[in-house]
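S.K.: what would the 3D arrangement of this be:
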Amino acid sequence: MAQRFRGGVVAATGTLTALLLAGHRLLPNWRGWGNTLDSALPWLGLAVPLLAVAALARRSPLATAGVLVPAVTWGVMFGPAFVPAVRAGPPDLRVVHQNVNLANPDLPATAKALRAARPDILVAAELDDDPVLMNGTVDPAFAVRLDPGLRYRFPDNPGIAVWSRYPFVGRPRSVPGVPRSRWATIRTPHGPVNLYAVHLASFRPGERWVIAERNAQVEALAAAIRADPSPRIIVVGDLNTASTDREMGLLTETLSSAAERAGSGMQFTWPAALPLVRLDHVLTRGFEVLDSRVLPRSVSDHRAILADLRFASSRKDEEDR
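M.R.: This is a model prediction of the structure:
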């Protein structure tokens, strides 16, 4: 009997890991700990090699099954992120974003690195982002080092600053329920795009009001996107929400993650020294993703992200031709 159940601990641990991976959203979200588990989900894959070592030691078919179950579950969930999309040609739009860090000691160096990425649209969070103290202004040491081709800038900075190579239509507006946000229609050579630049509230597990504020802002942003009939939308910024967080599902119901469609890995962005989670995102509607990547570390505590996008043909486009 003991021989039959040899490796039972390994099998039970592997089964529990697989259940957590597949059913994490079913767990209660007490004080945001459900969100925390969601955010750490990719790292549960580290259990697989540990279980494999234990299974080799036990030399048991039951233990081997206990390794295969979470390995297959993890592979199904996260494997597609490592399958590169094969799309050729130049992009219609290059979008770059970084949370530059309010305490950044060398903003000119950060601006220089972002300029080297050659964006058509640049979004920067935490750039003098207290409108009460800083009057919503942008540090000239940062702005002067950006590409002069980014001629158009949203006129104020409520914690999220935007530059564009192309003009925007009308005055940018805030998203109701999201204080650090602006959205506007940008008129590009390929057609209009509704750009939403956002910096959502911080994520702090255990502090119920902080988690509640972040989650409420995700819901408000998702509601604004659902109400927007535009065929082409870009949402970009520091969402303080991991791609695996259950709240992200509210946004990906109607938008696609550029990082996940590009197939270039997990693309973690925070903390910059050793990224463990992707908090910064480019989400789209009506675009093909040619490339999405995390840029090399600069002075900030977040890595910058880049997405190369191509306009996808819509039915209306075909009718207009």
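S.K.: from here on, contacts and neighbour counts on C-alpha atoms
M.R.: OK.
S.K.: and Phe203, what element?
M.R.: When secondary structure is defined by DSSP states H and E, Phe203 falls outside every helix and strand.
S.K.: what sits against Asp291?
M.R.: Listed by C-alpha atoms under 8 Å, 6 or more residues apart in numbering, the contact set of Asp291 reads 258, 262, 306-309.
S.K.: pretty sure it sits in a helix.
M.R.: No: assignment of Asp291 by DSSP: H, G, I helix; E, B strand; the rest coil gives strand, placing it outside any helix.
S.K.: excluding covalently adjacent residues, which one is nearest to it?
M.R.: Asp308 (5.0 Å; C-alpha to C-alpha, 6 or more residues apart in numbering).
S.K.: which of the contacts of Asp291 fall within strands?
M.R.: Using DSSP state E to define strands, the subset of the contacts of Asp291 located there is 306-309.
S.K.: pull the number of nearby residues for the closest residue to Ser230 other than its chain neighbours.
M.R.: Taking C-alpha to C-alpha, 6+ apart, and ignoring the residues beside it in sequence, Ser230 has Asn194 as its nearest neighbour in space, at 7.0 Å. The number of residues packed near Asn194 is 23, by other C-alpha atoms under 10 Å.
S.K.: and if you look at Asp245?
M.R.: When neighbours are counted by other C-alpha under 10 Å, Asp245 registers 20.
S.K.: list the buried residues of stretch 286-296.
M.R.: Neighbour-count burial for stretch 286-296 flags 286-295 (criterion: 16 or more other C-alpha atoms under 10 Å).
S.K.: any idea how far that stretch is from the chain center?
M.R.: The chain centroid and the centroid of stretch 286-296 are separated by 11 Å, computed with C-alpha atoms, centre = their mean, to the nearest Å.
S.K.: with stretch 187-194 instead?
M.R.: Here stretch 187-194 shows a centroid-to-chain-centroid distance of 23 Å under the convention C-alpha atoms, centre = their mean.
S.K.: pull out the buried residues from that stretch.
M.R.: By neighbour count, with 16+ other C-alpha under 10 Å as the criterion, the buried positions of stretch 187-194 are 187-188, 192-194.
S.K.: and this one, please, so the two structures can be compared:
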Amino acid sequence: VDTPRGPLAVYVAHLPSVRVTPAGFTVGTRDEALGRLAEDLRSERARRVVLVGDLNGSTDDRSLRPLTRHMASAQSTAGEGLGFTWPARFPVVRIDQILLKGVRATSAWSLPATTSDHLPVAARISLGP
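M.R.: The predicted model follows:
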């Protein structure tokens, strides 16, 4: 995206779901996709980057560290409340994220329910000085 402050790279991602099976959690497919996404973000040349999407993991999930190590959570830095997004009927975890690098969130929040089983998320960001 061309902005008055220079380029802004925007990534939209929907990582595979984590499922519970008799053998335990199935995270392999999600983690494989996460690795590819993290590699793409590492090679991104833009100084300002926004990643939005259903990452099927909270920012406390160790598997998301390749992203959260280099990017700030809009909800964690500027959100009010817990910002839970899943399941929409009674949210208990935030697995839908807005992660930022080179920009900062001025506010972040969860939006009202839609027909999805997740609540949508939103944030206002500042491109900096």
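S.K.: corresponding residue for His281 of the first structure in the second structure?
M.R.: Under the alignment (TM-score structural alignment), His281 of the first structure pairs with Gln97 in the second structure.
S.K.: its match is in contact with Val52, isn't it?
M.R.: Yes: proximity of Gln97 of the second structure to Val52 meets the contact threshold set by C-alpha atoms under 8 Å, at 5.7 Å.
S.K.: neighbour-wise, which of those two wins?
M.R.: Summary of the neighbour comparison: Gln97 of the second structure and Val52, criterion other C-alpha under 10 Å, with Gln97 having more neighbours (25 against 19).
S.K.: looks to me like that one is in a strand.
M.R.: Yes: secondary structure of Gln97 of the second structure, determined by three-state DSSP: located in a strand.
S.K.: separation between it and Thr85 of the second structure?
M.R.: Using C-alpha to C-alpha, to the nearest Å, Gln97 of the second structure is found at 9 Å from Thr85 of the second structure.
S.K.: strands of the second structure, start to end?
M.R.: Counting by DSSP E, residue ranges of the strands within the second structure are 2-3, 6-14, 19-21, 24-26, 48-54, 72-73, 96-101, 104-110, 121-126.
S.K.: tell me, what's touching Gln97 and Thr85 of the second structure both at once?
M.R.: Contact criterion C-alpha under 8 Å, 6+ apart; residues shared by Gln97 of the second structure and Thr85: Val121.
S.K.: re earlier: the strands of the second structure: which one's closest to Arg89 of the second structure?
M.R.: Each of the strands of the second structure was scored for nearness to Arg89 of the second structure using C-alpha to C-alpha, and the closest is strand 104-110 (13.0 Å).
S.K.: and the closest one against the first structure, how far off on average?
M.R.: Here the mean offset of strand 104-110 of the second structure against the first structure after fitting is 0.7 Å, by mean C-alpha distance after the TM-score superposition for the first structure.
S.K.: what's the alignment partner in the second structure of Ala259 of the first structure in contact with, if anything?
M.R.: Residue mapping for Ala259 of the first structure onto the second structure gives Gln75, with TM-score structural alignment as the criterion. Listed by C-alpha under 8 Å, 6+ apart, the contact partners of Gln75 of the second structure are 82-83, 97-98, 107-109, 123.
S.K.: and the residue nearest the centre of the first structure?
M.R.: A centroid search over the first structure (C-alpha atoms, centre = their mean) returns His281, at 2.6 Å, as the residue closest to the centre.
S.K.: Met248 is in contact with that residue, correct?
M.R.: No: using C-alpha under 8 Å, His281 of the first structure and Met248 do not qualify as a contacting pair, with a distance of 10.6 Å.
S.K.: export the strands of the second structure as JSON lines, with columns for distance to Ala33 of the second structure.
M.R.: Shown next, in JSON lines, are these (distance: least, C-alpha to C-alpha, whole Å):
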{"stretch": "strand 2-3", "distance to Ala33 of the second structure": "27"}
{"stretch": "strand 6-14", "distance to Ala33 of the second structure": "9"}
{"stretch": "strand 19-21", "distance to Ala33 of the second structure": "15"}
{"stretch": "strand 24-26", "distance to Ala33 of the second structure": "13"}
{"stretch": "strand 48-54", "distance to Ala33 of the second structure": "12"}
{"stretch": "strand 72-73", "distance to Ala33 of the second structure": "20"}
{"stretch": "strand 96-101", "distance to Ala33 of the second structure": "16"}
{"stretch": "strand 104-110", "distance to Ala33 of the second structure": "25"}
{"stretch": "strand 121-126", "distance to Ala33 of the second structure": "21"}
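S.K.: quick one: closest of those strands to Arg36 of the second structure.
M.R.: Relative to Arg36 of the second structure, the nearest member of the strands of the second structure by C-alpha to C-alpha is strand 6-14, separated by 11.2 Å.
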